[in-house]
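1. Provided below are the primary sequence and the corresponding predicted coordinates.
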Amino acid sequence: MLQAIGLTSTPRRDLTPAVDDLTFEARSGSVTALLGAPGAGKTTTLRLMLELESGRGITYFRGRPLHRIAHPAREIGVLLGDVPGHPARTARGQLRMLCAAAGVPASRADELLEVVGLGGLSGQRLGTLPIGMDRRLGLASALLGDPHTLLLDAPSRGLSPRESGWLFGLLRAHAAQGGTVLYTTSDPKEAARTADRVVTIDEGRLVADQDAVSFARTRLRPRVAVRTPHTARLAEALSREARADRRSVEVVSEAGSRLSVYGSSCPEVGETAFRHGVLVHQLADEIGDAGPVPGPAPGLAAEPRQAGPAVREPAAPDTEQLPPPLLAQPVRSPLRPVRYELRRMLGVRLTPLIAAAVLVVSLALAVPLARTGRTSVPGLLAGWPGFLPLPPTALGAGLIGAFSFGDEFRYPALAGALGTVPRRLGLLLAKLAVTAVAGLLLAFLVVVADYEALRLVYGADAVSVPSNWLALSAGWAGLAVGCGWAGLLAAGVFRLTAAGVAVVIAVPTLVGPLVQKAFGGPSTRSIVGLPARLRELAWVAWPREADRWLMAMVRLVAQPVAAALTLSLSALLCAYLLTGLRRRARW
């Protein structure tokens, strides 16, 4: 059972809250519709239940709030609007990425694609999927963890009647197996036809909480739908004859050439139109809404229905169309966020394109620089001319890092499944590790490619390996990893890819000169003897050879760019911890 108690959203400025002290239940084994006109607060209600919106109140999922559930993906499946995935990612890649987030086997993605009828479209890009296929993929995403509760925001919006029938058939089968289904809609007829219980809200407050039979009896009533090019004439004639016969007839003009006539019948309306010479294009009985009629959804038209009960006729649940249950609980493994991050980064062609561009630019710079003979060997191998603040490798690593969090906020794949991965600390560590490996690999490939290109163009003796190659390698690796982390943390703090790239460029151009100016004056103190002093404080003695490595690292960090990068990373990490870890990490 799902219990929402006292849900109240935080109001903006002097406005009333979108949801105000809303309390209702959704029972297990049934389908519950949250009904309301556009702007009634339905989506905000779901976001409050998922703790994605600031406010008060609490929601219990089978007696536990969301932050107390060990594996939320096994308890709650969510579909909020369209699938929030990168347009270039395939349907199969999107589900496999979410499988890693939920801690379920990757084979689950193929099972769900077959269940929702997308087995033949697994390689289709998300940006090319029509709305019906997008909804199917979204439902597959919600069912990945074999959840007990499904929360769906307007799942049938924009769908054809056939697609809607398939969707609600699947939801009915899920409820028949003991699950809880809550979906939002603005169509009273759809709620009466597909739900067991209807919770009606208006301006964020509860209006009614009824079973489908009571809702249809009190909210819906028969009407006659008329389409005619002479709506004004026919409406006047119907009203005049009703007054003359002392009958209660209500005529409502709707969009286009449509009239809705309450309190009459098709024969009576047809005879009136015939007597007054009014041309009629359509005349049909249907079920209408007794309350305010919400505007039709874009691309949808009301379907004529025969007069009769508006209550959904129960159908035998088709349990075969549901995915097989997951037997094992997901394991709390630190590799879950790492697998998620790897599939997120490699699921689109952006990272290989960045790496290819960095290699091409580095080669294009290294070969001409070697011809002039005025660039040092490290600059040649890095493809780093003196007029550039950073080498292409560092910029590429920073761009990869910026996209790591930039894509997370632009295409929030984890927003609908809050907590399936450690949302903050675990995810941050995974992104730092994957970005560091990507930066190191990119730095290694650039050096090898430049070295081989110079040997090929100018001969075997064109480039010699420096004697201090080990220290240079450490500095080169630190620069690539540091720039990648700077882009990642900046994008995480400002929630924007461009901010991450801007910070990477600002480190050598703005922060570096400031650091050099601050520490460039005469020094009255020296760090000579630091290893010996550290040895005196340490509990464990280390070999004398380590002193040389320690001093080399200190001198490396003391370089202007390295010092600026270290200070920037420290500031960005503190800012991320303050902004991103304000609430404790959820699973």
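-> That came through fine.
2. rest of the way, CA atoms for contacts and neighbours
-> Noted.
3. can you give me the strands for the stretch 151-300 of the chain?
-> 180-185, 197-202, 205-211, 220-227, 250-253, 258-262, 282-289 (DSSP state E, counting those that start in this stretch).
4. put this next to the previous one:
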Amino acid sequence: MLQAIGLTSTPRRDLPPVVDDLTFEARPGTVTALHGPAGAGKTTALRLMLQLEPGRGVTYFRGRALHRVAHPAREVGVLLGDVPGHPSRTVRSQLRMLCAAAGVPGSRADDMLRAVGLDGARDQRIGTLPLVMDRRLGLACALLGGPHTLLLDEPGARLSVRESAWLYELLRAHADEGGTVLYTTADPRDAARNADRVVTLEEGRLVADQDAADFARTRLRPRVVVRTPYATRLAAVLAQESRAARRSVEVVAEGGNHLSVYGSDCATIGESAFRHGLLLHRLADETGDTGDSVVPRQALAPAPASIPGPSPAPEGPPAALSASEAPDADVAATAEEPFGATVADPDRPLPVTEPRSASAPEPAKVSVEAPEGSPAPDSESPPVLDSALVPDVDPDPLPAVQPPRRSPLWPVRYEIRRLLGVPSTPLVVLGVLFVSVVISVLLARNGRTPLPATLAAWPGLSPLPPAALGAGLIGAFSFGEEYRYPALTTGRGAVPRRLGLLLAKLAVAAGVGAFLAVLVVVADREALRFVYGGQLVPVPHNWPGLSANWFGLVIGCAWAGLLGAGVFRAAAAGVAAVLAVPVAFAPPLRHVLAAGPGRSVAGLPGRLRGLMSIEWSTAADRWVMGALKVVGQPVGVALALTLTVLLCAYVLTGLRGRARW
């Protein structure tokens, strides 16, 4: 069960809160719709439940707050808008990355692709997915961990009727298995047709919490929609016949050649039109909304003129409808029950859905309608996807997932898959190799550059070698992509700020930096051997110290880029942090250290060995001395200070979130 208690968003700029003291519950085994017009606070309410929005209140998922749930992916599945993720990542790579974050096997990604009908699009990139496939991928991401509760924001918006029916059938199957489903919608007919319970919001406050049947009875009103070039004559005929038969019928002109008739049916209106020789282009049962229309009336048709007639029946809404209260004839309607199927309009194609009850009588149809399930697209409707790309499959029961066991390798596997799933990583590595080889060959040509600088491809004019810049750029992308394409924050609060993910990113960034450092030196050495011969590249006698210096520089730049992007939430800030080390911090330190040290640390490895009673080789002594020399260099000191400041800033600003990894 989901229980939202006292949800209140933080007001901004002396404005009232978007959500004000919202309290309701969504029961397991049911589909609950959070209904309200645009701006009612539906999305903000979902974000408050997920701790993504500042505010007050608490939400319990089966009796536990989200930050106390050990495995959030097993408890809550979320779909807020489009699928979050890097547009260059493939569908399968996205799901496998989220599998690592949720602690489920990677094979779960293939199972979910088959379950949502995207098995044939596993290698397609997210940025190229049409709306239908993007929505199916979002459902696969939400269901990846086998959650008990689903939170979805407008899941059926802009979908065709066939896709909407498939989606709500999948949600219904999840609820039938004992899960809790909560989704938002602005269409009252959608809520009445697909939900078991409807929670209505208006200006951020709860105004009703009803069963779907009660909501439909109080909010929706059956009507007959007519489109004819003789709208005025037909309205007069219907009003005259209703007075003669002493029936309560109300006829409202919706503008142009559209009429809405309340208190009658398709058969009666069709017979009246036939007797008087009036041509009908459309005749269909619909359900009108008695509340505020989701789409402004002025955007659809001119203000309707009410045609006088007898007073309506005592039940239902008032007889006289103003222009703003008149039902909308151009939004999805129902055909066979008060909140059933819709019938397409030849002028403005509308989707056609199958009715929920097969026993309902078939309404009379006079006009020629679009084929069922295949509405003709217009300029505002979403593109219809070819059935070959997204097969029309019934939602099968989702494969069961075993409860994951918490492991410190989850964030490491996630980070590795995130790093290798985008093309930017290999492109940066290849670019660094190419630039390093070219610079190294050019530096060796003049013969005045020392061998270590030649192998590192570090000319005197450049603040950093290409390998260090490339490592810093990859490190900056590590957190920069998390905030630009937040694949994790939507479902699990402030996960990218957690300590486990930070340590995983630091470890992976160090591994990538070390790999890049070795790769650049090997590539430059082989290029020099090929161009100038082997005698130009002897092994220096102080190679341990040089190696420690080189590894420390590249890995430190990778960490500086990572922490800079993590603190300022942008990859550009990470690159700026890397460049600030040699440009802003190293020159002042070089002047401070120019006088030379007063004392020497010679013999420190031997004293450490005696203190810890550890026997190590002479090579270990050389490595320790090399590391000390790295720390003693101006760039090393500046890099160490930068990393310390960024790490402290990250801890102070980032580790206050309560959501767990």
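-> Sure thing, it's come through. What you are looking at is a predicted structure, and each value in this text was computed from that prediction instead of being measured.
5. now do the contacts for the nearest residue in space to G138 of the first structure that is not next to it in sequence.
-> Using CA to CA, 6 or more residues apart in numbering and skipping the chain neighbours, the partner closest in space to G138 of the first structure is V83 (5.4 Å). The neighbourhood of V83 of the first structure, defined by CA atoms under 8 Å, 6 or more residues apart in numbering, consists of 134-135, 137-138, 413.
6. quick check: V83 of the first structure vs G158 of the first structure, distance?
-> 14 Å (CA to CA, to the nearest Å).
7. whereabouts in the first structure does stretch 543-550 of the second structure align?
-> Aligned by TM-score structural alignment, stretch 543-550 of the second structure falls on residues 469-476 of the first structure.
8. could I get the buried residue list for that stretch?
-> 475-476 (16 or more other CA atoms under 10 Å).
9. check the fit of it onto the second structure and give the mean distance.
-> For stretch 469-476 of the first structure, the mean distance to aligned residues of the second structure following superposition is 0.8 Å (mean CA distance after the TM-score superposition for the first structure).
10. what does that stretch contact?
-> Stretch 469-476 of the first structure is contacted from outside by 378, 443, 552, 556, using CA under 8 Å, 6+ apart.
11. the second one maps to what in the second structure?
-> Aligned counterpart of A443 of the first structure in the second structure: A517 (TM-score structural alignment).
12. circling back to that earlier point, any chance of the strands of the stretch 151-300 of the first structure in a markdown table, plus distance to T372 of the first structure and mean neighbour count?
-> Output for those, formatted as a markdown table (distance: least, CA to CA, whole Å; neighbours: other CA atoms under 10 Å):
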| stretch | distance to T372 of the first structure | mean neighbour count |
| --- | --- | --- |
| strand 180-185 | 69 | 25 |
| strand 197-202 | 75 | 23 |
| strand 205-211 | 76 | 17 |
| strand 220-227 | 82 | 22 |
| strand 250-253 | 82 | 15 |
| strand 258-262 | 80 | 21 |
| strand 282-289 | 82 | 19 |
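13. which among these is found nearest to Q94 of the first structure?
-> Checking the strands of the stretch 151-300 of the first structure against Q94 of the first structure by CA to CA gives strand 180-185 as the closest, at 23.2 Å.
14. follow-up on the earlier one: helix, strand or coil for the residue nearest to G138 of the first structure?
-> coil (DSSP: H, G, I helix; E, B strand; the rest coil).
15. ok, it to P72 of the first structure distance?
-> For V83 of the first structure, the distance to P72 of the first structure - CA to CA - is 19 Å.
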